[in-house]
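K.L.:
Structure of the sequence below:
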Amino acid sequence: MANSRSGDSMTDRIVRVLDTFTTERTMQTATEIAARTGLPASSAHRIVGDLVAAGLLERDEDNRIRLGMRLWELALRGSSALRLRQAALPHMERVQTLIREHTQLAVLEHEEALFLERLSHPDAGANITRVAGRLPVHASSSGLVLLAHADPPIRERVLAGPLRAVARETVTGAATLRAMLTTIRRRGYVVAPGSIEAVSTGVAVPVRDHGEVVAALSVVLPRDSATAAAIDALLDAARAIEKDLNRSR
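P.N.:
As a prediction, this is how the structure comes out:
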């Protein structure tokens, strides 16, 4: 792709446009997109127009822009995330039937926990997680499991900080976090009360594919809930998911 005068390639500029969309910001005007990318208005409007023409973005009757169905379609073709989600979902549903709160599946992406799926009961407690949303790996229970089993260079980059406090009980000390990760690897699960929200406790276990940790399976419980049943249900589900993943290759 040709470079702009600033040195950005066309691919870089397209990614900057797409990155302006978040789980909270799903609709924008082309002018808002231009402002958020820092691109010249004419360039941003041209890129938005091209992406709309290709179906990767869509424009509504009020001239607002959203991500297009074609982008979703392309993302799912041959996606490892789709294979993982399909293997996990039946077992997540069994956990959810038992726990009746929130059951989630996350993967490590750019040193954050990226959530692929979430099942929730109508009467479940607080949970800020969204499908396709991200949480810091050092704070969320899923992230802690993923970080504990990440490649050492990734782990060391995160431990080097800064470790931002998401809630009052988020672990922000590198030495304390390092010890916690060692304990997670030894126990095979984590219980993280108040790490994301003071009123909630996250419980998470690793999900393996041919022995390699590829995801974290978690539940979010009210703060003072007992966790033993959740741990057992998650460990059983993780083993079942691994068996299904092994068969699907």
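K.L.:
C-alpha from now on. contacts and neighbour counts both.
P.N.:
Noted.
K.L.:
residue contacts, the residue positioned nearest the centre of the chain?
P.N.:
Centroid-nearest residue in the chain, with C-alpha atoms, centre = their mean: Leu114, separated by 1.3 Å. Taking C-alpha atoms under 8 Å, 6 or more residues apart in numbering, we find Leu114 in contact with 106-108, 132-135.
K.L.:
Just the buried ones from those residues?
P.N.:
106-108, 133-135 (16 or more other C-alpha atoms under 10 Å).
K.L.:
rewinding a little: what helix or strand is the residue nearest to the centre of the chain on?
P.N.:
Per DSSP states H and E: Leu114 is located in strand 112-120.
K.L.:
any idea how far that strand is from the chain center?
P.N.:
Chain-centre distance of strand 112-120: 5 Å, with C-alpha atoms, centre = their mean, to the nearest Å.
K.L.:
which helices and strands sit right next to the helix or strand following that strand?
P.N.:
Sequence-wise, the next helix or strand downstream of strand 112-120 (DSSP H and E) is strand 134-136. In terms of contacts (3 or more C-alpha pairs under 8 Å, 6 or more residues apart in numbering; DSSP states H and E), strand 134-136 is packed against strand 112-120.
K.L.:
Second input sequence below; structure requested for side-by-side comparison:
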Amino acid sequence: MNETPSSGDGARPRRGGKPAEGQPVIDRAFALLGVFDSDHRAQTLGELAQRSGIPRSSALRLARSLVHAGALERLDDGRYVVGLRLLETASLAPRGHGLRSVAMPFMEDLFHVTRQHVLLAVREQHEALLVERLSALDASPVHYRVGGRLPLTTTGVGLVLLAFAPTTVQDHAIATYEPEQGRPRQGHDDICTPADLRRVLAEVRRGDHVFGRQSHPWPLNTVAAPVRDGGEVVAALSVVAPSTGFAEAGYGPAVRATARAVSRRLEEDGRRTTRPGNTRTAP
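P.N.:
Down below sits the predicted model:
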């Protein structure tokens, strides 16, 4: 199943014109930072202004402030790149680094067994956010990166997260699902219509995992399962591998067992931090 970037990884549409009167500076700062992605890692001031829709003079003031704070860095050629201060701050996110630190030993075991792509993702509104990825050097090519966003409707981890998401999120995904001329959108071959998507989500909830295959743009299969904390699905774990030689009977139990092991560790960590004298912290 192809882990293709969603609109969250592509160029943001230009909002155009002057920011609304009274728009908070923090909103414009995040708009400026939001134009960086895997295809635009270094940008000139003009590119920042154009892609964010912020006037050049305002973009310059914001960029200078962000450089001073360490959120941006300015290269010798005048282009701007994301600063290390953002990495330092992001590493403290409990749904990112904390979850990753718990899951990593189990993911490494799964990786050594499968020698394929092993993914860990969480849901961020209407997309999946990739928290960690382990990949063999000779694994099939896939389009994703740690910190990148993936569609909920065309990826294994996305379908698991969507299946256990609030009803409003599921309804939005089903209502906006638009296959290409009756074919799936580079993902699950069995999902060609909104009705198919609804059916697959119900199957995920019943079976507590998803098996998916794709034939376009290249043949891949995936098995994904939910990771829980306190009974709530907080992440999804998957293996993505070439369709040739992919045995669901082999990969499926391994992925589900790994997801359950991570869930148990999260539960244990939660119980330890809620004992008398302790304050619960996110895993």
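K.L.:
Please work out the TM-score for the two chains.
P.N.:
Overlay of the two chains. TM-score (TM-score structural alignment, normalised by the length of the first structure): 0.93; 247 aligned residues with a C-alpha RMSD of 1.8 Å.
K.L.:
Map Pro24 of the second structure onto the first structure.
P.N.:
Alignment note (TM-score structural alignment): Pro24 of the second structure maps to Ser9 of the first structure.
K.L.:
Confirm for me that that match is in contact with Asn3.
P.N.:
Yes. Using C-alpha atoms under 8 Å, Ser9 of the first structure is in contact with Asn3, at 4.1 Å.
K.L.:
circling back: quickly check the buried ones among the contacts of Leu114 of the first structure for the two that are furthest apart.
P.N.:
Farthest pair in those (C-alpha to C-alpha) is Leu108 and Gly133. Separation: 11.9 Å.
K.L.:
Mind putting the contacts of Leu114 of the first structure into JSON lines with distance to Arg186 of the first structure?
P.N.:
Formatted as JSON lines, those follow (distance: C-alpha to C-alpha, whole Å):
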{"residue": "Ala106", "distance to Arg186 of the first structure": "20"}
{"residue": "Val107", "distance to Arg186 of the first structure": "20"}
{"residue": "Leu108", "distance to Arg186 of the first structure": "20"}
{"residue": "Ala132", "distance to Arg186 of the first structure": "29"}
{"residue": "Gly133", "distance to Arg186 of the first structure": "28"}
{"residue": "Arg134", "distance to Arg186 of the first structure": "26"}
{"residue": "Leu135", "distance to Arg186 of the first structure": "24"}
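K.L.:
So among those residues, which aligned pairs are also touching in the second structure?
P.N.:
Compared against the second structure with both residues aligned by TM-score structural alignment, their matches' C-alpha atoms under 8 Å, the contacts of Leu114 of the first structure retain 106-108, 132-135.
K.L.:
Please identify which of those is nearest to Ile154 of the first structure.
P.N.:
Checking these one by one against Ile154 of the first structure (C-alpha to C-alpha), the nearest turns out to be Leu108, at 10.2 Å.
K.L.:
which element is the closest one on?
P.N.:
Using DSSP H and E, Leu108 of the first structure falls in strand 102-109.
K.L.:
Comparing that strand with the second structure, how large is the average distance?
P.N.:
Strand 102-109 of the first structure, aligned to the second structure and superposed, deviates on average by 0.5 Å (mean C-alpha distance after the TM-score superposition for the first structure).
K.L.:
quick one: which of the kept ones among the contacts of Leu114 of the first structure is nearest Leu67 of the first structure?
P.N.:
Closest to Leu67 of the first structure, out of all of those and judged by C-alpha to C-alpha, is Ala132, at 12.9 Å.
K.L.:
counterpart of that closest one in the second structure?
P.N.:
Ala132 of the first structure maps onto Gly147 in the second structure, by TM-score structural alignment.
K.L.:
which residue sits closest to whatever residue of the second structure lines up with Gly173 of the first structure, ignoring its sequence neighbours?
P.N.:
In the second structure, the residue matched to Gly173 of the first structure (TM-score structural alignment) is Thr193. Once flanking residues are discounted, Thr193 of the second structure sits nearest to Pro179: 6.5 Å by C-alpha to C-alpha, 6 or more residues apart in numbering.
K.L.:
Correct me if wrong: that neighbour contacts Asp189.
P.N.:
No. Pro179 of the second structure lies out of contact with Asp189 (C-alpha under 8 Å); the separation is 10.8 Å.
K.L.:
Comparing those two, which residue is more hemmed in?
P.N.:
Asp189 (17 against 14; other C-alpha atoms under 10 Å).
K.L.:
give me every residue that touches that one.
P.N.:
183, 212-215.
K.L.:
Figure out the helix or strand that Leu71 of the first structure lives in.
P.N.:
Going by DSSP H and E, Leu71 of the first structure is part of helix 69-76.
K.L.:
That helix against the second structure, how far on average?
P.N.:
Mean deviation for helix 69-76 of the first structure: 1.2 Å (mean C-alpha distance after the TM-score superposition for the first structure).
K.L.:
Now do the helix or strand following that helix: everything it contacts.
P.N.:
Per DSSP H and E, the first helix or strand lying C-terminal to helix 69-76 of the first structure is helix 80-99. With C-alpha under 8 Å, 6+ apart as the test, helix 80-99 of the first structure has contacts from 76, 102-105, 116-117, 119-121, 230, 233-234, 237, 240-241, 244-245.
K.L.:
Then stretch 168-187 of the second structure?
P.N.:
1-4, 125-126, 152-155, 162-163, 189-195, 197-198, 213-217.
K.L.:
Any of those residues buried? List them.
P.N.:
Buried, going by 16+ other C-alpha under 10 Å: 1-4, 126, 152-155, 162-163, 189, 191-194, 197-198, 213-216, out of these.
K.L.:
Gly53 of the second structure -> the first structure?
P.N.:
Match for Gly53 of the second structure (TM-score structural alignment): Gly38.
K.L.:
Determine the number of other residues adjacent to its match.
P.N.:
For Gly38 of the first structure, the count of nearby residues is 12 (other C-alpha under 10 Å).
K.L.:
same deal with Thr244 of the second structure?
P.N.:
9.
K.L.:
and if you look at Ala233 of the first structure?
P.N.:
Count around Ala233 of the first structure with other C-alpha under 10 Å applied: 18.
K.L.:
list the contacts for it?
P.N.:
95, 98.
K.L.:
Kindly recompute the last result at 7 Å.
P.N.:
Val95 (C-alpha atoms under 7 Å, 6 or more residues apart in numbering).
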